[in-house]
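# make a model of this:
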Amino acid sequence: MHAHYDVLIAGAGPVGLFLALELRLAGLSVLVLEQAQDPHSRLKQLPFGMRGLSVQTIEAFRRRGLLDDLAESQSAKNALDGSYNLPHWVQQVRRPGGHFAGIQFFHDNIDMSKWPYRLASAADTTMMTDMSCLETVLAARADKLGVEIRRGLAVRGVEQADRHVTVHAGDEQFHGLWLVGCDGGRSTVRKMSGFEFVGTDPEFTGYSVQVVMDEPTKLKPGRHYTATGMYNFSPPGTVGMVEFDGGAFHRSQPVTLDHVQAVLRRISGEDITVTSLDLATTWTDRACQATTYRKERVLLASDAAHIHSPLGGQGLNLGLGDAMNLGWKLAATIKGDAPVGLLDSYVSERLEVGAQILDWSRAQVAIMRPDRSARALEAIIRDLIETRDGATYFAERVWGVSLRYNLAGTHPLVGRSVPDFELLDDTTPSLHLRSGRGLFLDFCGCKLLQALVHGWGDRITYVASDAKERLGLSAVLVRPDGYVAWASEAEPDVDAAAEAALRWFGGPETRKVGR
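Below you'll find the model as predicted:
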């Protein structure tokens, strides 16, 4: 007898785990299959496991009650790991906000008044964490919510039927109504399900290495472009390198001490002697995306759906955004609440976001090339990013502040992340969104709106409260992922509000059998 689940997820990385949490929040049965037997890896720890969380990710974690857990866990881990040398860019007088191909922008240059629909909060911009800490926090929450995780089971077969998917993993079979591939850039789910994966070939092989050198002072700390590539050095022995070889060395052979030394000498132009190679990994700037994220009952998210270089630290945030967008839509589909086309909106919304990130990655590669044109372009970008408007623009893109889904609605807040209003009842939208339901904020206490929302009581939380600052709004309808579906400044148009609720939450009183 084989177990049946509502959703099977391939991949127990941060995206697979976060998606599992979203689905369990809706009461669905979830099985996560992970190829690796041991979730721990040195590459997930500092320094190579360091990741910057964007505004979108910080907001998502706050809306699900995960942000404090992560901050506390990372703080405790940092206290234990006091010997770790912070990267050079952290040890600056000016507070860096991020970078574009290594060209930094700074907090003191960013004009947040340019973002009229954002309210300041305690965790408003970026947060640093490492992959091991993030996965530990997500796995602990998954265990608490009853997510089943099976490790050491590699997916080796996928079969679709009219109403279910069968996954062969190890020597076992598992059945689910849906399957989501979160199994990385070489996704088995994507390949076996016949998704088309298209894009651009790599221009370079990137290296992240931990080494011991006989004379490390020969290398200057920081990021440096050279006639043959780029290197980034954090003393005493953490080195990132890029060699424009068309990606020839990535995963083609073992990374040896002699090879690392040869590449470092070619790129730096210094006669460096590497005496010990402690840790090494390679990567490229190959940028590809699935042409769709859904084929019948199989869906893709994270690196299974899109890959690009790690320049700028966008990959993790992009994948977590996929999970936040997909979770409630797939849950509503399975439970029979979904209006027509809801699950398809995951594909249309996230395909566009993914394509923008891939181009953002390609643009960074263009100014890293070891040629005169790239150096000229780099100089122009450096001048622009140091201006107030330039720093604000790059922060907007890197932090994800500019994200706006193309949703039906005339108000400029529609499609954007809901501001975390401080309501006069001492709550916030983030607190109400922890339930995984939608949210109707009625700042004026309109009885017609309250009566309207009553029909969606199991899918939308109604809150009647004014706010300390409500940005001139009278009422806001928010999707479960925290994005605004409808907003009004004048006396609320109840018919328009009802239309938006129908569009995103289905009929108010009927429920189809989704399973």
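
# hey, let's count contacts and neighbours off CA atoms from now on
Fine.

# part of a helix, is V353?
Yes: counting by DSSP: H, G, I helix; E, B strand; the rest coil, V353 is found in a helix.

# where does A227 land in three-state SS?
What three-state DSSP gives for A227 is coil.

# where's it relative to R372, distance?
Taking CA to CA, to the nearest Å as the measure, A227 falls 9 Å from R372.

# swap in A287?
For A287, the distance to R372 (CA to CA) stands at 24 Å.

# ok, the two, which is more surrounded?
When A287 and R372 are compared for neighbours, A287 comes out ahead with 21 against 11, by other CA atoms under 10 Å.

# what's near enough to touch the more buried one?
Neighbouring residues of A287 by CA atoms under 8 Å, 6 or more residues apart in numbering: G199, T200, D201, P202, H306, I307, H308, S309, L358, S361, R362.

# out of those residues, which comes closest to D81?
Distance to D81 across these (CA to CA) is lowest for S309, with 28.1 Å.

# to compare against the first, here's the next sequence to fold:
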Amino acid sequence: MHDVVIVGAGPVGLFLAGELALADCSVLVLEKDPQAASPYRALPLGMRGLNAGSVEAFYRRGMLTALLDASRADAQQVGAHPDAHEAPAPRDVSHFAGLRLDAARIDTGALPPRLPGPAMEGIITSLEAVTGILEERAVALGARIVRDAPLEAVDQDGDGVLARAGGREYRARLLVGCDGGRSTVRRLAGFEFVGTEPLFTGYVARVDFEDPDKLRPGFNPTPTGMYLRTPFEGHLGMMDFDGGAFDRSRPLTRDHLQTVLRRISGTDVTINRVHLASSFTDRAMQTGTYRNGRVLLAGDAAHIHSPLGGQGLNLGIGDAMNLGWKLAATLHGTAPANLLDTYTAERHPVGAAVLDWSRAQVATMNPGLNTPALRRLVHDLLRTVDGTTHVFRATSGLAHRYDLGDDHPTVGFTAPDFRFGDGTRLGDLLCEGRGVALDLTAARSLRETAAHWKDRIRYAPGPVADDLGLAALLIRPDGVVAWAEGPDPDPEAFRRAATRWFGAPTAL
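Now for the predicted structure:
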């Protein structure tokens, strides 16, 4: 029996597999596709934006250098314009309904405290680069991946979960569905999936144009929809407000794509050849809970929405980072009561907020008599410091705060990247997947107390280059501040916080 079976070898499933394997859990990943490679994961159709929060997650697990190298390499391979990769996201590539942000209008003083470090901005990358790095890590840590294994059945009882896939049976203590927006796990395990129906059919394609200069670069709203021309040669995006009627209902032929493009763009542009094409909608749906007994959901299996603003992949990585250490602690018997319940409690509101964010963008783009006035209003708001800062907070992945029942201004936020005297950073300490007790005072007042959790929490004494006025912090394995005090930290307060998040102390 495995500790966990993960269904889906996309970025979310592979990130979660790596987290569990890092914590010495036995992990099996079942994937329906026979091969990892896909032209839809490579650039340009596989282009994705990782926000600063997701980049920070890669950094805190020692994968940032590999991510940056792979992202640069595949951008150069397809001949992308340098700005297509090098422009830092989300400041220069984040947008609201196609209206880009201006970095100069971001009030950094209104953001949660941050310190300079390697993971300061987002990046443009590809699904191919991301999944390659995550699969290599997961396998190196001991996870097993079985391909060409479509899921056929899921049954759970008090002892575990039985999954049948590709004609074989696999048993595990827990199962996590990371199998995308049309999740088989979600359906078989009986999760409710509710939300709003689509307003548009979206298209992404790689084509050969006869006359590409007839299309303006960037986002282009029109009276009938919107089209996007990116720096990648032949890369095209369109949104046709047809109520989602065409999505996956008929073949994506050259004639159809050309007809839609001409109608939306108002030009007579000609498509000579279609290399690749796919469709999507703005359907926005979410499960009521992310856990049903021994079955859990993460990523698009738990929530779907339009890809506007590039929040889907980032949302899924946040799910995996939040869930991995909690599953591991539960499996190892060190988790406090109801720790696994905090996964839904913390991540469901984040998912709901992203769905609303997506809906608001669609409303701002939906063709109609009132839309131009609404877009002018949003444009004016984004010319203000407050408006731009608000959008940046919502898209950066750094400003969300979990409600942990503590009103300290740092608790619930991702921790600043403190730098110690020897050059070590907090991100380096989090690479092993344990919690971290930062004792930033010379007195080292928490050493003896923290020793009772030495198998789960790493003790790190200061001083640091900039303590931000704090004396001590308890950082969860996902990088979230669970407790903080200054200037005189109370060991008993630390003990209560450590017990809440890491279980009962052990005798020395």
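
# care to give me the TM-score?
TM-score of the superposed chains, computed with TM-score structural alignment, normalised by the length of the second structure, equals 0.96; 505 aligned residues with a CA RMSD of 1.8 Å.

# farthest-apart pair in the contacts of A287 of the first structure, please.
For those, the maximum inter-member distance is 14.2 Å, found between P202 and H306 (CA to CA).

# of the two, who's got more company?
Between P202 of the first structure and H306, counting by other CA under 10 Å, H306 is the more crowded of the two (27 against 22).

# ok, the more buried one touching T292?
No: H306 of the first structure lies out of contact with T292 (CA atoms under 8 Å); the separation is 10.4 Å.

# residue contacts, the spatially most central residue of the second structure?
The centroid of the second structure falls nearest to N314 when counting by CA atoms, centre = their mean (2.0 Å). With contacts defined as CA under 8 Å, 6+ apart, the neighbours of N314 of the second structure are L50, N51, G53, S54, G397.

# just the contacts of A287 of the first structure: which are in strands?
Those of those mapping onto strands are G199, T200, H306, I307, per DSSP state E.

# what is the nearest of those to G237 of the first structure?
Of all those, I307 has the smallest distance to G237 of the first structure: 28.2 Å, by CA to CA.

# if we can go back for a sec, can you lay out the ones in strands among the contacts of A287 of the first structure as CSV showing distance to Q210 of the first structure?
Supplementary listing: those in CSV, determined by distance: CA to CA, whole Å:
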residue, distance to Q210 of the first structure
G199, 31
T200, 29
H306, 28
I307, 24
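
# which of those residues lies closest to F105 of the first structure?
Closest approach between these and F105 of the first structure, by CA to CA: I307, at 24.9 Å.

# close enough to count as contact, the closest one and A290?
No: shown here, I307 of the first structure and A290 do not form a contact pair, counting by CA under 8 Å, at 9.3 Å.

# to which residue of the second structure is V463 of the first structure aligned?
Matched across to the second structure, V463 of the first structure falls on A460, judged by TM-score structural alignment.

# what do you get for W504 of the first structure?
Looks like W504 of the first structure aligns to W501 there (TM-score structural alignment).

# and if you look at V365 of the first structure?
Aligned counterpart of V365 of the first structure in the second structure: V362 (TM-score structural alignment).

# what about that match, how many neighbours?
21.

# surely A301 of the first structure meets Y293?
Yes: the pair A301 of the first structure / Y293 is scored as a contact, 7.2 Å apart, by CA under 8 Å.

# tell me the counterpart of L257 of the first structure in the second structure.
Matched by TM-score structural alignment, L257 of the first structure corresponds to R254 in the second structure.

# tell me how far stretch 322-337 of the first structure is from the chain's mean position?
The chain centre lies 17 Å from the centre of stretch 322-337 of the first structure; the measure is CA atoms, centre = their mean, to the nearest Å.

# ok, residues contacting that stretch?
6, 15-16, 18-20, 22-23, 26, 28, 60, 301-302, 338, 342-343, 346, 350, 436, 480-481, 505-507, 511-515.

# going by neighbour count, which of these are buried?
Taking 16 or more other CA atoms under 10 Å as the criterion, what is buried in those is 6, 15-16, 18-20, 22-23, 26, 28, 60, 301-302, 338, 342-343, 346, 350, 436, 480-481, 505-507.

# returning to that earlier point: which among the ones in strands among the contacts of A287 of the first structure end up buried?
Buried subset of those (neighbour count, 16+ other CA under 10 Å): G199, H306, I307.

# for the second one, which non-adjacent residue is spatially closest?
Across the structure, with CA to CA, 6 or more residues apart in numbering as the measure, the residue nearest H306 of the first structure apart from its sequence neighbours is Q289 (4.2 Å).

# what lines up with the one you found in the second structure?
For Q289 of the first structure, the residue aligned by TM-score structural alignment is Q286.

# after superposition, how close is the helix or strand its match falls within to the first structure?
For Q286 of the second structure, the host element (DSSP states H and E) is strand 284-287. With mean CA distance after the TM-score superposition for the first structure, strand 284-287 of the second structure departs from the first structure by a mean of 0.3 Å once superposed.

# got it, and stretch 66-73 of the second structure?
Mean for stretch 66-73 of the second structure is 1.9 Å (mean CA distance after the TM-score superposition for the first structure).

# in the first structure, what range does that stretch match?
Residue span in the first structure matched to stretch 66-73 of the second structure, by TM-score structural alignment: 69-76.

# give me the mean distance between the host helix or strand of A262 of the first structure and the second structure.
A262 of the first structure belongs to helix 257-268 when assigned by DSSP H and E. Compared with the second structure after fitting, helix 257-268 of the first structure deviates on average by 1.1 Å (mean CA distance after the TM-score superposition for the first structure).
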